[in-house]
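>>> Generate coordinates for the sequence data below:
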Amino acid sequence: MDILTTEFFQRALIGGVLIGITAPLLGLFLVLRRLAMIGDTLAHVSIAGVALGFVTGVYPIAVGLVFALAASFAIEKLRKAYKTYAELSIAIIMSGGVALASLLFSLGKGFSVNVTSYLFGSIYTLGNTDLVWIAAVTVVILASVGLQFKELFMMTFDEDAAAVNGLPARYFNLMMSVLTALVISVSIKIVGALLVSALLTIPAACSLIVARSFKQSVMLVVAIAEAAVIGGLLLAGVWNLAPGATVVLLLIAILILLLAVKNGRRV
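So this is what the prediction gives:
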């Protein structure tokens, strides 16, 4: 286990632990609100921003963050325009993100290898600047959720009733979209844009199998994600595996195990 003493692995572990808190925590709210696919959408748009960052020589994660934030505002606008078919907003923005990313790839073929690391994750290349961004986003997420937990709970389970009781539904919807954009923009270098939605949704799916209350779900979703992140990184480090993929596959294994145990109890 000499890898534990290396600086690159320690940075990877710190970044993974921080994302293991914020991504599944927000993912639980998204899953319960049937907005699980928003993660994929913002991740694809972020990749377009990352590609633009390489083209212009600007810090890629910062540009990806700007793109993800713009996409979150656009999704909310489209959701208002298509109230009956709100999922259309996600499909439209995702299509635009993929198209823009493809266009930028064609403009700068020389950086395609660098962008690939954002598609599939490159947690071992995290630098101190990346950790600062991740830590800042973690503080923002925890503060926002902690200070407005009751309001977010009401919005999650009955948005109409929350609005009737005076809660500004538009503000909280936009806030969740912005927070999700923040998490995804700093997560894509850890697990990759193609896998980031797994960190948002699979821990939530696991917790909903065994949790008996919403508060219990919140605690379990973080615990499950952290177990998968730490375990996945250790396995990947020892056996020289792709870290992002290992974390996601471990999450899936946990989900299968919990489903098997639950079904076994019913028999």
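
>>> Please count neighbours and contacts with C-alpha atoms only from this point.
Will do.

>>> Can you get me the start-to-end distance on stretch 153-172?
One end of stretch 153-172 sits 11 Å from the other (CA to CA, to the nearest Å).

>>> meant to ask about stretch 105-121
17 Å.

>>> ok, and for that stretch, which residues are buried?
For stretch 105-121, burial by neighbour count (16 or more other CA atoms under 10 Å) applies to F105, V115, T116, S117, Y118, L119, F120, G121.

>>> Would you point out the most distant pair within those residues?
F105 and G121 (17.4 Å; CA to CA).

>>> How about residues contacting the host helix or strand of A162?
Assignment of secondary structure by DSSP states H and E places A162 within helix 159-164. For helix 159-164, contacts defined as CA atoms under 8 Å, 6 or more residues apart in numbering pick out E151, M154, M155, A169.

>>> 6 Å instead?
Residues from elsewhere that reach helix 159-164 (CA atoms under 6 Å, 6 or more residues apart in numbering): M154, M155, A169.

>>> and the helix or strand that it is followed by, what does it pack onto?
Of the helices and strands lying after helix 159-164 in sequence (DSSP H and E), the nearest is helix 169-187. Helices and strands touching helix 169-187, by 3 or more CA pairs under 6 Å, 6 or more residues apart in numbering; DSSP states H and E, are helix 60-81.

>>> Just the buried residues of the helix it packs on, please?
60-76, 78-79.

>>> which of the contacts of helix 159-164 tops the neighbour count?
Within those, M155 tops the neighbour count with 21 neighbours, counted by other CA atoms under 10 Å.

>>> Specify the local secondary structure of L35.
coil (DSSP: H, G, I helix; E, B strand; the rest coil).

>>> how much space between it and L88?
Computed as CA to CA, the L35 to L88 distance reads 12 Å.

>>> Kindly report the same for A193.
Taken as CA to CA, the span from A193 to L88 is 21 Å.

>>> do the same with V210
Taking CA to CA, one finds V210 at 32 Å from L88.

>>> same deal with S112?
S112 sits 30 Å away from L88, going by CA to CA.

>>> and L126, how many neighbours?
L126: 19 neighbours (other CA under 10 Å).

>>> OK, contacts around G53?
Counting by CA under 6 Å, 6+ apart, G53 makes contact with Y59, P60, V63.

>>> Proceed likewise with the subsequent sequence, for comparison:
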Amino acid sequence: MIDALLLMLSSPLMQRGLMVAVLVGISAPVMGTYLVQRRLALLGDGIGHVALTGVAMGWLAGSAAGLTPHDLLAIPGAVVAAVIGAVLIEIVREKGRTSGDLALALLFYGGIAGGVLLIGMAGGTAANLTGYLFGSISTVTTLDVWLTAGLALVILGIGLGLRPALFALCHDEDFARSTGLPTRTLNIMVAVLAALTVSVSMRVVGVLLVSALMIVPVAIAQLSARSFRATMTTAMGIGAAVCVTGLSITYFQELSPGATIVVLAIGLYAAVAILRPLLHRPAHAKDPHLDAEDDVQVSART
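So this is what the prediction gives:
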């Protein structure tokens, strides 16, 4: 067993995959914690479908430029499309012209349709999108590792550095506005961070499962954590653990990495939910973040 693990760790493919898995596992739940607090758990799905159109745009641009392979610009294209889509849905939500669920539905259908049409224009087929739909850690390149690291640092830097202000916004937007916080700017920032998180996670679990990696570790953490800060920290650890474990399993068994990681996370949630009452922990209220006053420290100047 030890020899098999050493062989796995000596593989350049697995080294790149494990680095990306750790980065994604840590950064995705950070954004997911804010989305859960705002009751926007499905936002990642909508943005993910738009990112698929961005992947096809990058493929089309790479094909037109004669790049080999054609998908060298897929991730940058996904980032651009996801950010634009996230900002648009935030504007629609703010203006109140379309309900949130309808706006998400438009992203779902338009993203998939746009991706399939554009990939066809690039000379590819819908099968070329499979790796992005369900994750394809085996195709991760050194460039992907660097891109993932850069995006993860942005997510962690802003998500952790601005945690008090972002928590105030997600917990009670009216309160945040009354304290003088720039709520519109922060709302756009949350949308952009969600888009970056989707782009980062796409290689590991795919756009169809990306929301699960953002949300399920947070749901597990909420079963035991007593504060927003503890929820986020615990979720980051859980995210990294299930990503690394799931990827390691697929090294020994021919399974889909993305599906394996998500099933592990959901299985862990079920196990914790069953065992929690047996540990005689006090039940939490609907809002699990009981120390909001400790988490939100908005100065008088803001």
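
>>> How alike are these chains, TM-score-wise?
Remark: TM-score between the superposed chains equals 0.94 [TM-score structural alignment, normalised by the length of the first structure]; 267 aligned residues with a CA RMSD of 1.8 Å.

>>> one step back: among the buried residues of stretch 105-121 of the first structure, which are in helices?
Within these, residues falling in helices by DSSP state H are F105, V115, T116, S117, Y118, L119, F120.

>>> Not counting sequence-adjacent ones, nearest residue to the corresponding residue of the second structure for the fourth one?
Across the two structures, S117 of the first structure finds its equivalent in G131 of the second structure, going by TM-score structural alignment. Once its chain neighbours are removed from consideration, G131 of the second structure has its nearest residue in G206; the separation is 7.0 Å (CA to CA, 6 or more residues apart in numbering).

>>> Aligned against the second structure, show me the partner of V191 of the first structure.
Per TM-score structural alignment, V191 of the first structure is aligned with V205.

>>> list the contacts for its match?
When contacts are counted by CA under 6 Å, 6+ apart, V205 of the second structure is found next to F134, G135, G258.

>>> Read off where the stretch of helix or strand G231 of the first structure belongs to ends up in the second structure.
Using DSSP H and E, G231 of the first structure sits in helix 214-239. Counting by TM-score structural alignment, helix 214-239 of the first structure pairs with residues 228-253 of the second structure.

>>> How about stretch 148-158 of the first structure?
Alignment note (TM-score structural alignment): stretch 148-158 of the first structure is matched to residues 162-172 of the second structure.

>>> in that stretch, what's buried?
For stretch 162-172 of the second structure, by 16+ other CA under 10 Å, it's R163, P164, A165, L166, F167, A168, L169, C170, H171.

>>> now swap in stretch 139-149 of the second structure and tell me
Across stretch 139-149 of the second structure, burial judged by 16+ other CA under 10 Å covers V140, D144, V145, L147, T148, A149.

>>> and what of stretch 269-279 of the second structure?
For stretch 269-279 of the second structure, by 16+ other CA under 10 Å, it's Y269, V272.

>>> Run through who's touching it.
Stretch 269-279 of the second structure is contacted by residues I220 when judged by CA under 6 Å, 6+ apart.

>>> And that stretch, how far out from the chain middle?
Distance of stretch 269-279 of the second structure from the chain centroid (CA atoms, centre = their mean, to the nearest Å) equals 25 Å.

>>> Repeat that for stretch 39-55 of the second structure.
Taking CA atoms, centre = their mean, one finds stretch 39-55 of the second structure lying 9 Å from the centre of the chain it belongs to.

>>> same check, this time on stretch 235-248 of the second structure
Stretch 235-248 of the second structure sits 13 Å away from the centroid of its parent chain (CA atoms, centre = their mean).

>>> ok, average deviation of it from the first structure?
Following superposition, stretch 235-248 of the second structure is found to deviate from the first structure by 0.9 Å on average (mean CA distance after the TM-score superposition for the first structure).

>>> Residues contacting that stretch, please?
With contacts defined as CA under 6 Å, 6+ apart, stretch 235-248 of the second structure is touched by A21, V22, G25, I26, P29, P217, V218, A221, P257, T260, I261.

>>> Show the contacting residues for the counterpart of G32 of the second structure in the first structure.
Per TM-score structural alignment, the equivalent position to G32 of the second structure in the first structure is G27. Contacts for G27 of the first structure were tallied using CA under 6 Å, 6+ apart; they are L200, T201.

>>> got the contact list for the aligned partner of T138 of the first structure in the second structure?
Counting by TM-score structural alignment, T138 of the first structure lines up with A152 in the second structure. Taking CA under 6 Å, 6+ apart as the criterion, A152 of the second structure is in contact with S27.

>>> For A152 of the second structure, give its distance to L186 of the second structure.
Distance, A152 of the second structure to L186 of the second structure, by CA to CA: 19 Å.

>>> What residues sit buried inside stretch 43-61 of the first structure?
43-55, 60-61.

>>> re the thing from before, which among the contacts of stretch 235-248 of the second structure gets closest to L268 of the second structure?
Of all those, L268 of the second structure sits closest to P217, with 8.9 Å by CA to CA.

>>> How about F54 of the first structure: what's its closest non-neighbour residue?
Residue nearest to F54 of the first structure in three dimensions, not counting chain neighbours: P60, with 6.2 Å by CA to CA, 6+ apart.

>>> again but with A168 of the second structure, I slipped
Distances taken as CA to CA, 6+ apart place A176 nearest to A168 of the second structure, at 5.5 Å, with adjacent residues excluded.

>>> What count of nearby residues applies to that neighbour?
A count of neighbours around A176 of the second structure, defined by other CA under 10 Å, yields 21.

>>> got it, and the one 3 residues further on?
Using other CA under 10 Å, T179 of the second structure has 16 other residues around it.

>>> Neighbour count: A193 and L88 of the first structure, which is higher?
In this view A193 of the first structure and L88 are compared by other CA under 10 Å, and A193 has more residues nearby, 28 against 16.
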